[in-house]
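# show me the folded form of this:
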Amino acid sequence: MAAISNPGQQPQDKPETYVGLAEEEAKERARGKGWTTVRALPPGAIVTMEYRSGRLNFTVTDGTVTRCWSG
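Alright, predicted model coming up:
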């Protein structure tokens, strides 16, 4: 039987603090806080729902983060 992989640690960060930031500023801040994957998406984008430890997702409208969530 295969071993269960260790998903790793999430950065100690609050996704809601990114809302209202410019996209590039938010990406830079997220990487500086330790997020290994940062994904910016347009409103209404269709995305997979699997959870990925270390990933931060942004919804970006007109260059500004309007929603943010981990996984």
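# make it CA atoms for all contacts and neighbour counts henceforth
Noted.
# so what's the one residue sitting closest to the centre of the chain up against?
Against the mean C-alpha coordinate of the chain, by C-alpha atoms, centre = their mean, the closest residue is residue 56 at 1.1 Å. For residue 56, the set of contacting residues under the criterion of C-alpha atoms under 8 Å, 6 or more residues apart in numbering consists of 15, 30, 35, 37, 38, 39, 68, 69, 70, 71.
# for residue 57, same thing?
Under the criterion of C-alpha under 8 Å, 6+ apart, the neighbours of residue 57 are 38, 39, 40, 41, 68, 69, 70, 71.
# one more, please, to line up against the first structure:
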Amino acid sequence: MAPIPTPPAEPQDSPQAYVGLEARSAEHRAREHGWSTVRSLPPGAIITMEYRTGRLNFEVTDGRVTRCWKG
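I've put the predicted structure just below:
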């Protein structure tokens, strides 16, 4: 039987630190901090809810991050 793979570690970064930043700056900062996937979404967007290690989600209103969460 094959071993269970260990998921990669997520960056030690607080999603709250991105709230209020301009969306482009936030995306650039997230990639610098090691997030492999950064997703910008409009408010109320319909999205899948599966958890993806290494993904950071931004809800963006008028060019600014208003909400941020992992997965």
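# hang on, the earlier thing: list buried members of the contacts of residue 56 of the first structure by neighbour count.
The neighbour-count test (16 or more other C-alpha atoms under 10 Å) marks 30, 35, 37, 38, 68, 70 as buried among the contacts of residue 56 of the first structure.
# reformat those as CSV; add secondary structure and distance to residue 45 of the first structure.
Formatted as CSV, the entries for those read as follows, by DSSP: H, G, I helix; E, B strand; the rest coil; distance: C-alpha to C-alpha, whole Å:
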residue, secondary structure, distance to residue 45 of the first structure
30, helix, 21
35, coil, 21
37, strand, 17
38, strand, 15
68, strand, 13
70, strand, 16
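# show me where the second structure has helices.
With DSSP state H, the ranges of helices along the second structure come out as 23-32.
# quick one: the strands in it?
Along the second structure, the stretches classed as strands by DSSP state E are 37-41, 55-61, 64-70.
# how about the ones you listed, which one is nearest residue 21 of the second structure?
With C-alpha to C-alpha as the measure, strand 64-70 is the member of these nearest residue 21 of the second structure (5.6 Å).
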